[in-house]
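mind looking at a prediction? Sequence and model below.
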Amino acid sequence: MEIRTATDDDWPHIYRFYSQIMSQGTSYAYPETQTLEEARPWWMEQPPGRTVVAVEEGEILGSAKMGPNRPGRGSHVATASFLVDPARRSKGVGRALGEHVVDWSREEGFRGIQFNAVVETNDSAVRLWKSLGFEIIGTVPEAFDHPEHGLVGLHVMYLAL
């Protein structure tokens, strides 16, 4: 599996699973019915951020976006978001993207990585981030309206680099 910087030509391929994941409403508090062009700025990061794709045999399996969590005096802490094509889950794509983000954040000189909103019922994501060394440092109760579970918490997770 190759992880490389996403190009403008990759966006329609990312959008195919981006729109599917957002319409499920179980892991992101993003608008659920965005068009291709409306969704682009929500995912395709501009410098100093970066968007990458995980590719195998020419097919995009997943994507991650990363960059500073806050501007100015908070820019020494990174953040990131991840998408794995639902048809490609449980094949190590999320782990590969997570490891890439951790390595990139270290190389770029960030002091840590903060995930601001990991849905507490997203067990696979919570398990993955913990296995990569992230800790839950707090949970905002009832901050996410899950379509199946109702109001659930959003974890704030952190990894010191």
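It's in. Numbers count the residues shown, from 1 in each chain.

going by C-alpha atoms from here, please, whenever you check contacts or count neighbours.
Noted.

distance of residue 101 from residue 127?
17 Å (Cα to Cα, to the nearest Å).

in terms of neighbours, single out the busier of those two.
Neighbour totals were compared for residue 101 and residue 127, and residue 101 leads with 25 against 11 (other Cα atoms under 10 Å).

below is an additional structure, to be compared with the one above:
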Amino acid sequence: MIRIMTKLDFVEFWPTFEAIILAQETYAFSPSMNCDEAFSLWCESALVAFVFEEKGKILGTYYLKANGMGPSSHISNCGYMVSADARGKGIARQMCIHSQEVAVEKGFSAMQYNSVVSSNQVAITLWQKLGYNIIGTIPNGYCHGQLGYIDSYIMYKQLSAV
């Protein structure tokens, strides 16, 4: 089930969130961020945040927000996280499809991911299967925890007519 994320949900998901940012493999978030700072970033600064819950356990989350302001506010942006033990079960796919539906309901006509780390082939493959295209490369745009400086991609999908 996908539903709106609460503060208690975020606190429950925090160990996964923290592990992801500490690994420095996918998100450009400070590894020293605490739970309250992360909640503010993920939930309060977003338009909306959701959880993927199964049998009372939070297995994933995503946020939806505008990618820009004013003349660029018709393009949405999302970030997704899935717990390590739930990966490979189609949760990110379900959340991405859900996020696109919510984005259209909220009046967005496109979705853009600003920094998909080039080593994250699982995500890149999934996003491409769901219709996203790489529209740009940021050379050495990410300092990976293990690989050092590597490229990141800007990925984009038109959701509806402008």
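Okay, I see it. In this text the structure is predicted, and so the values were computed from the model without any measurement.

give me the number of residues near the residue mapped onto residue 83 of the first structure from the second structure?
By TM-score structural alignment, residue 83 of the first structure lines up with residue 81 in the second structure. Using other Cα under 10 Å, the number of residues around residue 81 of the second structure comes to 22.

mind checking the SS state of residue 33 of the second structure?
At residue 33 of the second structure the chain is in coil, as set by DSSP: H, G, I helix; E, B strand; the rest coil.

how close does it sit to residue 17 of the second structure?
From residue 33 of the second structure to residue 17 of the second structure the distance is 10 Å (Cα to Cα).

returning to what we had before: quick check: which element contains the match of residue 83 of the first structure?
strand 75-82 (DSSP states H and E).

distance from that strand to the middle of the chain?
3 Å (Cα atoms, centre = their mean, to the nearest Å).

helices and strands around it, which ones?
Counting contacts by 3 or more Cα pairs under 8 Å, 6 or more residues apart in numbering; DSSP states H and E, strand 75-82 of the second structure packs against strand 57-66, helix 91-105, strand 110-117.

hang on, residue 127 of the second structure is in a strand, isn't it?
No: per three-state DSSP, residue 127 of the second structure lies outside any strand segment and is helix.

that one - how many residues pack around it?
Neighbours of residue 127 of the second structure (other Cα under 10 Å): 21.

quick one: what's aligned to residue 109 of the first structure in the second structure?
In the second structure, residue 109 of the first structure lands on residue 107 (TM-score structural alignment).

returning to that earlier point: may I see the helices and strands packed on strand 75-82 of the second structure organised as a markdown table, with distance to residue 37 of the second structure added?
Shown next, in a markdown table, are those (distance: least, Cα to Cα, whole Å):
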| stretch | distance to residue 37 of the second structure |
| --- | --- |
| strand 57-66 | 15 |
| helix 91-105 | 23 |
| strand 110-117 | 21 |
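
quick one on the thing from earlier: please name the nearest non-neighbouring residue to the match of residue 109 of the first structure.
residue 74 (7.0 Å; Cα to Cα, 6 or more residues apart in numbering).

please apply the same query to residue 117 of the first structure.
That would be residue 154: by Cα to Cα, 6+ apart, it lies 5.0 Å from residue 117 of the first structure.

that neighbour matches what in the second structure?
Matched to the second structure by TM-score structural alignment, residue 154 of the first structure sits across from residue 152.

which element, helix or strand, includes its match?
Per DSSP H and E: strand 148-158 holds residue 152 of the second structure.

buried residues, that strand. List them.
Across strand 148-158 of the second structure, burial judged by 16 or more other Cα atoms under 10 Å covers 151-158.

post-alignment, it versus the first structure, mean distance?
Averaged over the aligned pairs, strand 148-158 of the second structure sits 0.6 Å from the first structure after superposition, using mean Cα distance after the TM-score superposition for the first structure.

what is that strand packed up against?
strand 110-117, strand 133-144.

helix, strand, or coil at the closest residue to residue 63 of the first structure other than its chain neighbours?
Of all residues beyond its chain neighbours, the one nearest residue 63 of the first structure is residue 53 (4.3 Å), with distances taken as Cα to Cα, 6+ apart. With three-state DSSP as the basis, residue 53 of the first structure sits in strand.
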